[in-house]
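1. Need the 3D shape of this:
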Amino acid sequence: MKRIMEPRSVAIIGASGKIEKVGGAITRNALESEYRGRIYLVNPNTTSIFGRKVYASVEKIPDAVDLAEIVVPAPSVPHVMEEAARKQVQGVVIISAGFAEVGRDRLQAQVVRIAAEAGIRVIGPNCFGIINTEIGLDLSFTFSKALRGSTAFVSQSGAMCCGTLDWAYKEEMGFSKFINLGNKCDVDEADALLYLVEDPQTKIIAMYIEGVTQGRRLFETMKQVSRRKPIVVLKAGTTAPGARAARSHTGSLAGSTTIVKTAVKQSGALWTEDIEELFDAAQVLGQHPAQGRNVAILSNAGGLGVITTDWCHRLGLQVPKLPAQTVDELEAFLLPIASTANPIDMTGTAEYHCYKRVLNTLLQLESIDLIIPIFVSQGLITSDGPARAVVEEGRKGDKPILAFWMGGNTIINGVRILRRGGIPVFSSPARVAKAAAALVTYSEYRKKAIALGTVR
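-> The predicted model follows:
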């Protein structure tokens, strides 16, 4: 896996100068990336692409090749694999589709046999490629660029990777690695986890899974890894129609949802139900751990504070009454019409100083483990000041802070301030509460693992 994800040299077999084609898009991304290793282009039908020399086969390359990315028609892949084996290539990523996902099991088995005999590790086939932001390597065919961050995304679906990249760029969410497994003819989720747990750039692992083949191995690996790094899982094919769709998509057998869900949770990984929840959880797991389940909510709109309280309660979080002394402190500077209960309603006139003082007060409470500040655009106060207050106070304490900012164009800058200040921000009561619950669940799991001495 290290030679695949951190290669010193790469050969793109099926390189093209036509960026509207998969081979061309991959070639463009690789050459335009910040990767400082050697990149070789292979195509028997031309001698130059984008002004770069092109080799007729991987065997013609004069230097050693760590990784080969294959973008040729499926029937030609075994021949290319044999050439890669003779070249002593150590890792291969097969972009080409047309294998087990469309019933060509024998063709895929042939690729597996060649790789096994040569000791080559294979990602794919039927995938979008890989990305390693730490070394600037982009071997995908997407037009979107990955921002650098601490979350690794492991996915069976290439389209999920493409869509995630585009969405994440808009949301300013960074990633350390993208590993698209495709049909998983060799490298699977367990292999990816074992690599990522040792990767210093990766702090959180998000996974999209369609089928589980070696379940015992996967869940044992999850258990080992989750003691050191949080894992968030989204499993597709959890209904009968969805399972059939997964089979036609990547040739995967979905497996029993109940068994898989139970095994994932018992391993210490977090189970999510949709894409939004998957990445919301990933965003918060880089925060300070939650020491308990007690949540304080402050808002400039009482109704949304109440709805958020409802969601917290549904998810097993507590929104306790505040100590009498704290209530007295809040009443001393909040407006008489404000509510100093928990949730705290600071009214629609709450601005920078109000958010700052309330947050400062709450951060000092031992009875509060996590804080959710809420801002709703009401036309009276811009969201910038409250956002700055949240960022400034968040840097002072060790309690996790998860923000909920509601609005449209008027909150864009405030949301940007929060994100760039390291505060996760969400757009609804359900999203922020689910993210808070995910953080609490993993914090509790890790605390138990530390107590048992199973964390190194």
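
2. C-alpha only now, for contacts and for neighbours.
-> Noted.

3. The stretch 51-200 of the chain: helices as residue ranges?
-> 77-86, 105-118, 158-171, 189-196 (DSSP state H, counting those that start in this stretch).

4. Point out the one among those helices that comes closest to Thr221.
-> helix 189-196 (5.9 Å; Cα to Cα).

5. Helix or strand next in line after the closest one, which one?
-> Of the helices and strands lying after helix 189-196 in sequence (DSSP states H and E), the nearest is strand 204-209.

6. what packs against that next one?
-> strand 148-155, strand 231-235, helix 275-284 (3 or more Cα pairs under 8 Å, 6 or more residues apart in numbering; DSSP states H and E).

7. Break down the stretch 351-456 of the chain into its strands, ranges please.
-> Using DSSP state E, counting those that start in this stretch, the strands found in the stretch 351-456 of the chain span residues 370-376, 403-406, 425-426.

8. Could I get those strands in CSV, plus columns for distance to Ala100 and mean neighbour count?
-> Below are the strands of the stretch 351-456 of the chain laid out as CSV (distance: least, Cα to Cα, whole Å; neighbours: other Cα atoms under 10 Å):
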stretch, distance to Ala100, mean neighbour count
strand 370-376, 47, 25
strand 403-406, 44, 24
strand 425-426, 39, 22
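
9. Of all those strands, which one comes closest to Val111?
-> Of those, nearest to Val111 by Cα to Cα is strand 425-426, at 44.5 Å.

10. Could you list the residues in contact with the closest one?
-> Contacts to strand 425-426, defined as Cα atoms under 8 Å, 6 or more residues apart in numbering, come from residues Asp280, Leu402, Ala403, Phe404, Trp405, Val415, Leu418, Arg419, Val432.

11. Out of these, which comes closest to Gly348?
-> When these are ranked by distance to Gly348 (Cα to Cα), Trp405 comes first, at 13.5 Å.

12. Any idea which of the strands of the stretch 351-456 of the chain gets closest to Pro200?
-> strand 425-426 (25.4 Å).

13. mind listing the helices in the stretch 351-456 of the chain by residue range?
-> Secondary structure of the stretch 351-456 of the chain by DSSP H, counting those that start in this stretch: the helices cover 352-363, 384-394, 412-420, 429-451.

14. To compare with the earlier structure, here is another sequence to fold:
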Amino acid sequence: MLDKTVVRNVLEKVKAEGREALTAPEGKLLCDAYGITVPQEGLAGSAEEAASLASEMGFPVVMKIVSPDILHKTEAGGVIVGVETEEEAKAGYDKIIANAKAYNAKADISGVQVQQMLTGGQEVIIGSVTDGSFGKLVAFGLGGILVEVLKDITFRLAPVTQEEALSMLDSVQAADMLKGVRGGDPVNREALADMIVRVSELVNDYPEISELDLNPVFATKDGAIAADVRIVVDFAQKAPRHRPSQDEIVTAMNKIMRPKAVAVIGASSEEGKIGNSVMKNLINGGYKGEIYPVHPKADEILGYKAYKSVKDVPGEIDTAIFAIPAKFVPGALTECGEKGIPGAVLIPSGFAEAGEPELQDEIVKIGRKYNVRLMGPNIYGFYYTPENLCATFCTAYDVKGSAALSSQSGGIGMAIIGFSRSAQMGVSAIVGLGNKSDIDEDDLLTFFEQDDNTKIIAQHCEDLKDGRAFAEVARRVSKKKPVVVLKAGRTSAGAKAASSHTGALAGNDKIYEDVFQQVGVIRARSLRQLLEFARGVPVLPTPKGENVVIITGAGGSGVLLSDACVDNGLELMSMPDDLDAAFRKFIPPFGAAGNPVDITGGEPPETYKNTIRLGLQDDRIHSLILGYWHTIVTPPMVFAKLVSEVKEEMAAKGIEKPIVASLAGDYEVEEASEYLYQHGIPAYPYSTELPVEVLGAKYKWARGAGLL
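-> So this is what the prediction gives:
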């Protein structure tokens, strides 16, 4: 039973005294209240009292200075370990007090904590930090050099479930240490996970706890006990970021992405002007809604009646696209608010990214005042193909499909457009987010979640303004549709570049990595991966199990494909004897069954056909990776067509499994790869990595969504 009264009383006392940290005895009170196991201890006010306490709890003991002004006790010479007798306890008390006064003559000293000394077991660290974007996070790592030097630590959003806490124990590099090595006992995983859960609940219940460290925690086969607790508080909590409700977000985003009428503020008849490009894209892209050009002097632009202000437009407007200099945006945005326009697409740059945060703050206030949602500023605009809407100054785009992509960077947006066009990847949307003064990734997730035209959401970002809100939405959306994120700033150099680009502060990348995993987001490691996942993951059927089999005509490809499976968390099936024998019927004696199944390079089309058919027919196999080697006997297009035929033959019988292919050979393999892709088989020339990465991404999503 949690005793929240004790916790509240302690925190109120600390606040009243103007302190930023709890003493160790106060920390113990909080731990006791939440059922976090800590050693026996007592506070001594004299050398004699220290000796008496130590004798009562049994030697050896640890002695530590207790002072709200001395947080780093060891540094102050305020810790003595392994005290064995009453005489040592008395001497230790005097020494600790003397050291503390020498360290900080003005320190308020409460006394010396005498604590039962713990020995044996595996030392681990359990704690919590408050991140500027994600809020409360709980952390777990192995003690000593593993956490200090190797940074072997993992994070999760607080609070966590028991299952999530158990996953943390397996997420550190040295996870095997917990399972018992060199004859040692494994730790009690349930007890450790329970302590993580309780810490996460404590910090979640009390936002003023900004940091909490249990270090070390001694984990044994019998349980877990925290030897030391450090708690830092911050009573100056910043106001939570304004977030509309989910219904409000959906309503506003539908108005913006599916407008019945659009105004172009700064529309122009002059070639080379952004306002001219936006008008042409709306017209030439095939948008069927109303288009209202807004210009202070023109009567007509590109055949459309022009208006001096949006307030002069007789009908309703859903979205206003801004193509005017930054300094004029606040005035025009105010008029949009007075007109009751729900959305503004702010193409202009010259705001926070250009050293003008006050100007950006001003438009945010205007948007909030009039309930106008802002996309941008500093963006290329957006495309929404189901409505033939090209609300952008970039080239028009009309290849419709099910992938929705967004980018924080305009340059990355251009790459998305170019790849999508080149690969004939159908998209439902391409959206620029820029400075994210208002609309950000979680608004887009909320919209695309209920958008029947979208099957996968792929996002590039340099930061998350509200990581907590993103994670909460992504956790829900990823159960229905794959969410892929390319988080830039993985390295210190990348983070520095990101911070100078759009005012982003790229946080600890390990936090992003772990939270993405926690909420089911697939993380792309490169721009190419983001694009290939967006293209390939929706093509693949959802696997029904973990068993992957490689069928290859080249032994070298089989080795590289096997490595790629390990790298991408895929499980190569251990081939049963009967299935092994079945494959051997179709391959030459010098080939190799097992997994990979190596049919060798000189085999005719029939060998590929028979082995692939067997792989699809056997229920124990859940997905196939094909490795093709260009030969005269089975040319590339012959291979591509036979694979497609077998796939369609099996589909007619109700058998559908993910198939990806790697093609090695002369340039003809490019055409063959494209043919396979058009027939539902993600295929790549000259690469053994990309096809397996795409399959791995599908598996990550299926696992996170609970479909396996």
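
15. picking that back up, output the helices of the stretch 51-200 of the first structure in TSV; the columns should cover distance to Ile70 of the first structure and mean neighbour count.
-> Listed next are these as TSV, based on distance: least, Cα to Cα, whole Å; neighbours: other Cα under 10 Å:
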stretch	distance to Ile70 of the first structure	mean neighbour count
helix 77-86	7	19
helix 105-118	12	16
helix 158-171	15	16
helix 189-196	20	20
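
16. Leaving out sequence neighbours, find the closest residue to the counterpart of Ser268 of the second structure in the first structure.
-> Ser268 of the second structure maps onto Ser16 in the first structure, with residues paired by TM-score structural alignment. Distance criterion Cα to Cα, 6 or more residues apart in numbering; nearest residue to Ser16 of the first structure, sequence neighbours excluded, is Gly24 at 4.2 Å.

17. Could you report the neighbour count for the one you found?
-> The number of residues packed near Gly24 of the first structure is 20, by other Cα atoms under 10 Å.

18. List the residues that contact it.
-> Counted by Cα under 8 Å, 6+ apart, Gly24 of the first structure has contacts Ala15, Ser16, Gly17, Lys18.

19. let's go with 10 Å and repeat that
-> The contact partners of Gly24 of the first structure, taken as Cα atoms under 10 Å, 6 or more residues apart in numbering, are Gly14, Ala15, Ser16, Gly17, Lys18, Ala30, Ile49, Phe50, Val71, Phe141.

20. now Glu689 of the second structure
-> For Glu689 of the second structure, counting by Cα under 10 Å, 6+ apart, the contacting residues are Leu560, Leu561, Ser562, Asp563, Ala564, Cys565, Asp567, Asn568, Ser662.

21. Quick check: the aligned residue for it in the first structure?
-> Aligned partner of Glu689 of the second structure by TM-score structural alignment: Ala430.

22. I'd like to know how far its match sits from Ala437 of the first structure.
-> In this view, Ala430 of the first structure and Ala437 of the first structure are 10 Å apart by Cα to Cα, to the nearest Å.

23. shared neighbours of those two, anything?
-> Common contacts of Ala430 of the first structure and Ala437, defined by Cα under 10 Å, 6+ apart, comprise Trp311, Cys312, Arg314, Leu315.

24. Quick check, the first one in contact with Val295.
-> Yep, that's Trp311 of the first structure we're talking about. No. Contact between Trp311 of the first structure and Val295 fails when scored by Cα atoms under 10 Å: they sit 11.5 Å apart.

25. the more surrounded of those two?
-> Neighbour comparison, Trp311 of the first structure and Val295: the larger count goes to Val295, with 26 against 18 (by other Cα under 10 Å).

26. Please name the nearest non-neighbouring residue to Val102 of the first structure.
-> Val102 of the first structure sits nearest to Ser248 (Cα to Cα, 6+ apart), 6.8 Å away.

27. what residue of the second structure matches up with the one you found?
-> Aligned counterpart of Ser248 of the first structure in the second structure: Ser500 (TM-score structural alignment).

28. Report the inter-axis angle for the helix or strand where its match lies versus strand 456-461.
-> For Ser500 of the second structure, the host element (DSSP H and E) is helix 492-501. Helix 492-501 of the second structure and strand 456-461 are oriented at 80 degrees to each other (axes from the mean of the first three to the mean of the last three Cα atoms, to 10 degrees).

29. Helix 492-501 of the second structure vs the first structure, average distance?
-> The superposed helix 492-501 of the second structure is, by mean Cα distance after the TM-score superposition for the first structure, a mean 2.2 Å from where its aligned residues fall in the first structure.

30. so Ile371 of the first structure touches Pro400, yeah?
-> Yes. Between Ile371 of the first structure and Pro400 there is a contact at 6.5 Å, judged by Cα under 10 Å.

31. so what's in contact with these two at the same time?
-> Ala290, Val295, Leu363, Gly394, Ala436.

32. Next up, the contacts around the third one.
-> Read it as Leu363 of the first structure. Contact analysis of Leu363 of the first structure by Cα under 10 Å, 6+ apart lists 296, 357, 369-371, 393-394, 396-401.

33. where does it sit relative to Arg244 of the first structure, distance-wise?
-> Taken as Cα to Cα, the span from Leu363 of the first structure to Arg244 of the first structure is 50 Å.

34. Same check on the last one?
-> According to Cα to Cα, Ala436 of the first structure and Arg244 of the first structure sit 33 Å apart.

35. neighbour count winner among those two?
-> Ala436 (27 against 16).
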